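# coordinates only, sequence not included:
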């Protein structure tokens, strides 16, 4: 009986996704030959390459991307991707091999995404925050057979085996090009731009997890259904043939997914190698951008510019801001919409489960900080510590997700826990009486202090409301009396001088006494990875001096 129910749910999800894709303009089911062509390309060269190939067919002269070196049309990006694919094959990189890319957001990274698929190679997108040791370990684990990297990361890739084909994906001109290393610009300018032989099947993609608790794991995907786009398009009205400014890293799942779906709709992507709050405002204004893709810490810095700076730029074209990657505090949720209008969409998901839920602007006004509701084909469930389903509103539980974006396991062979087809996210969550979901923190972040359970995110969100607090992190540290006590790390607001007792009283007034941090430490900045996630293991938990 369960299999019949699952089959009916799959049919319902498929038809629901088809309606969303038709409505959004992503697929036209009145033209079945085009749909079949898109599906076949997806299966052989992968979604990134198929998307650009479609754009080159349909609107070759339309802009595909803009970076600090100018604009590439869909036809130009298509030809350059072919040139890279042919170069890799000529260099002896066998189809099915894994190549790596360590690059910031620019044309080189997008060319690598496309060229790898066309050559039948699996691409591992490396984190620009890597140190040399971490990079070398991940590269060895993923069995990298060729490497593309930006010049600034030359020292990091030094540990790769001698003789491995290497390509500079971006050249700043700060150092000579090493002997035996080719420059991607030369490859795409002088190389063979003809369409390479079509692979039998897409070799897949490896997107690394955030690595906030240790060495980043490789989440592999060898199949991406075109219907996966519906997870985004169902709740986010991504425009057609518009412009997106993407400052969230494309090497991570959010930036990658929004780039892919937006490009499939013919949008131009404006990419920036390094985030700068005011330059992002300028990019939106100069390009008349419809959409911004960012992470919460970036929006925090944009809001902190203040109304006098923000109003210098014409942001009237901006209709959508999509954020993901780390928790959105209620305070920041309200501040963003007050500054830029009701245009904020809070996307919740992960590298493993893809898109789980999305909060719309009206939902964020109703319940600031919520992650909203599940889009079409996504299904959410809470389970307790005994793996029993939780159905009551307001009860915290472990969040599990089931949707149409299959996760094939980590490249080291490990898997996430699965219950009744639902995969663990590693997060705690609850639903309110109207069905909106709230993330309560990581299930392994829970602190037991004096026999009471405390989730740091609740305390962090409350402290973030204090006008003298610009950023905050709360962790547990050992305590002889209570077992564990709370320690808060506070980044002061500009010009503010908060007093420790005032901050403690702020928590005591709003939460139970055992949730008041015993320690308050002022710091200049908090350790966050490129997607804005707090790296708690880098915060000092030893005795205070």
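Cool, got the structure. Just so it is clear, the structure is predicted and the values come from calculations on it, not from any experiment. Numbers count the residues shown, from 1 in each chain.
# rest of the way, CA atoms for contacts and neighbours
Will do.
# in the lengthiest helix in the chain, what counts as buried?
Taking DSSP state H as the criterion, the chain has its longest helix at helix 2-24. Buried residues in helix 2-24, counted by 16 or more other Cα atoms under 10 Å: 13, 14, 16, 17, 18, 19, 20, 21, 24.
# ok, those vs residue 201, which is closest?
Nearest to residue 201 among these: residue 14, at 22.7 Å, using Cα to Cα.
# roughly how far apart are that closest one and residue 83?
Noted for residue 14: a distance of 36 Å to residue 83, by Cα to Cα, to the nearest Å.
# residue 268 too?
Counting by Cα to Cα, the gap from residue 268 to residue 83 is 22 Å.
# run the chain-centre distance for stretch 120-129.
Between the centre of stretch 120-129 and the centre of its chain there are 14 Å (Cα atoms, centre = their mean, to the nearest Å).
# meant to ask about stretch 12-25
With Cα atoms, centre = their mean as the basis, stretch 12-25 stands 23 Å off its chain's centre.
# and the contacts of that stretch?
Contacting residues not belonging to stretch 12-25 are listed as 27-29, 227, 229-231, 233-234, 237-238, 240, 265, 376-377 [Cα atoms under 8 Å, 6 or more residues apart in numbering].
# before we move on, the earlier item: may I see the buried residues of helix 2-24 organised as JSON lines, with distance to residue 206 added?
Formatted as JSON lines, the buried residues of helix 2-24 follow (distance: Cα to Cα, whole Å):
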{"residue": "13", "distance to residue 206": "26"}
{"residue": "14", "distance to residue 206": "25"}
{"residue": "16", "distance to residue 206": "28"}
{"residue": "17", "distance to residue 206": "25"}
{"residue": "18", "distance to residue 206": "27"}
{"residue": "19", "distance to residue 206": "29"}
{"residue": "20", "distance to residue 206": "27"}
{"residue": "21", "distance to residue 206": "25"}
{"residue": "24", "distance to residue 206": "28"}
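# here comes the other one, which I'd like you to weigh against the first:
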């Protein structure tokens, strides 16, 4: 099985059923499949070959689905790019991945034009959403004369399907290799674990360049209807309206989204009776917020944990495990991320790779055919992540006697703010570029709305003068805006180990202790 066949089969069974809805635009499954075929055949006519990487830079849109499935059918490898990145960040990714094609929305034309000048590996650009640059192909014109027949390319399970970019604490991009087999197995597992029904209607809120997009293939397999929303600032009133108007049955949120909806003074006026399941992930859910949400939404709740490398659906806390009243050991499990899904094995191990007993903290390692085999062109990082068939998550966890897993802390220093992963080292490098900065440390500090916010602790050169706002603007000019520090403090010195290493955990713990004091 491959993902392209998944769409074809749904189109054969349900040709007239709405597949994609965004505002006033929509496609049935039959239309969706035919347009994906036309785009696949058009790209192949332009020289696309099986295994070619294709960078994609768009906002959330129906065309993103078309591009994704066209590449699945033609053998192209989808490389979604974060649409908040700046030129330097884009160039690093393109230099690393070396795509031949880039498909982009007209909003990013100036950026793409410069990236193509800087990276000769990019041979052709396709522009959607309006008039394109003179030397770029127009998306709709390209498709206009192409065949609607299935492309006829042999796609096997082991063929590379997508490269999703992730990073370690260094901020260096790493391309997680995801095959058709990985994604098909993940879709089958998710369909069973989530209990997807043929009549489900799914609202998508996350940026499509995020790996959570691939978690939704379970719905395409069952012929569900997707309702799309352009990513951006979360508008609780707009989302509540979409849930009501489209009779949404399943939706995934991060905790800050749920908090914002609960704070909406008009929430009682919306009809949310169709909603049967809320998935939540990407950031820890405060137990008190979860209790409040369960009382208001009155539907099933399911937490899942995972990473780009692991599926990403790896463990789930099922609706029946969301116990508000009962024995303490059951109520405490609201703070866990559940137990492994049906196609995953998990262990908690010490530094020597030995299993630790229940209750003891160690590193969570996982094993599954849904997990990636490694990273694009990074053999050392791949070997470090995969040891004896087990993928090392880099997360500290403990397991209780019943096998429920509790994520305790991150082995690295990654910050999760509003569901987005932020890597401190990348921000620190930018801070050090400012001539007044002598030392810099970036940490995540508790934030009641975002979960964590970015804080910079900075030591200035002797005699230097600088305002926090100036440093924040400096970061904003060189990084995607969501990565910039929200707050900056100036210290006389930073704590160090005897070897001179900055003790980030000491500083972070100080702020967390202040939060609970």
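Great, that's in hand. What you are looking at is a predicted structure, and each value in this text was computed from that prediction instead of being measured.
# TM between them?
Overlay of the two chains. TM-score (TM-score structural alignment, normalised by the length of the second structure): 0.75; 430 aligned residues with a Cα RMSD of 3.5 Å.
# what residue of the second structure takes the place of residue 429 of the first structure?
Aligning on TM-score structural alignment places residue 429 of the first structure opposite residue 397 in the second structure.
# am I right that its match falls within a strand?
Yes. Counting by DSSP: H, G, I helix; E, B strand; the rest coil, residue 397 of the second structure falls inside a strand.
# my guess is it contacts residue 364, does it?
Yes. With contact defined as Cα atoms under 8 Å, residue 397 of the second structure counts as touching residue 364 (5.8 Å).
# tell me, what's touching those two both at once?
Shared contacts of residue 397 of the second structure and residue 364 (Cα under 8 Å, 6+ apart): residue 348.
# so residue 336 of the first structure is in contact with residue 345, correct?
No. Assessed by Cα under 8 Å, residue 336 of the first structure is found out of contact with residue 345, at 10.7 Å.
# which of the two has more neighbours?
Between residue 336 of the first structure and residue 345, counting by other Cα atoms under 10 Å, residue 345 is the more crowded of the two (25 against 20).
# let me see the contact set for the more buried one.
Residue 345 of the first structure makes contact with 236, 320, 321, 322, 323, 358, 359, 360, 361, 364, according to Cα under 8 Å, 6+ apart.
# neighbours around the third one, how many?
Under the neighbour criterion other Cα under 10 Å, residue 321 of the first structure is assigned a count of 25.
# now the fourth one
Other residues within reach of residue 322 of the first structure, judged by other Cα under 10 Å, total 25.
# now do the fifth one
Here the number of neighbours of residue 323 of the first structure (other Cα under 10 Å) works out to 25.
# so what's it up against?
Counted by Cα under 8 Å, 6+ apart, residue 323 of the first structure has contacts 293, 294, 295, 296, 344, 345, 346, 347.
# ok, now with 10 Å
Listed by Cα atoms under 10 Å, 6 or more residues apart in numbering, the contact set of residue 323 of the first structure reads 248, 254-255, 292-299, 344-348, 358.
# now the helices for the stretch 51-200 of the second structure?
Assigned by DSSP state H, counting those that start in this stretch, the stretch 51-200 of the second structure shows helices spanning 62-74, 87-97, 109-118, 139-144, 180-194.
# what's the average distance of the second one to the first structure?
In the superposition against the first structure, helix 87-97 of the second structure averages 1.3 Å from its aligned positions (mean Cα distance after the TM-score superposition for the first structure).
# that helix maps to which residues in the first structure?
Mapped onto the first structure using TM-score structural alignment, helix 87-97 of the second structure covers residues 132-142.
# identify the residues contacting the matching stretch?
Residues outside stretch 132-142 of the first structure that contact it (Cα under 10 Å, 6+ apart): 97-100, 102, 123-124, 126-130, 143-145, 147, 153-161, 206, 208, 214-218, 411-412.
# mind listing what's buried in that stretch?
With burial defined by 16+ other Cα under 10 Å, the residues of stretch 132-142 of the first structure counted as buried are 132, 135, 136, 138, 139, 142.
# for stretch 433-448 of the first structure, same thing?
For stretch 433-448 of the first structure, by 16+ other Cα under 10 Å, it's 436, 437, 438, 439, 440, 441, 442, 443, 445, 446, 447, 448.
# quick one: secondary structure of the last one?
Assigned with three-state DSSP, residue 448 of the first structure falls in the strand class.
# measure it to residue 268 of the first structure for me?
Residue 448 of the first structure sits 49 Å away from residue 268 of the first structure, going by Cα to Cα.
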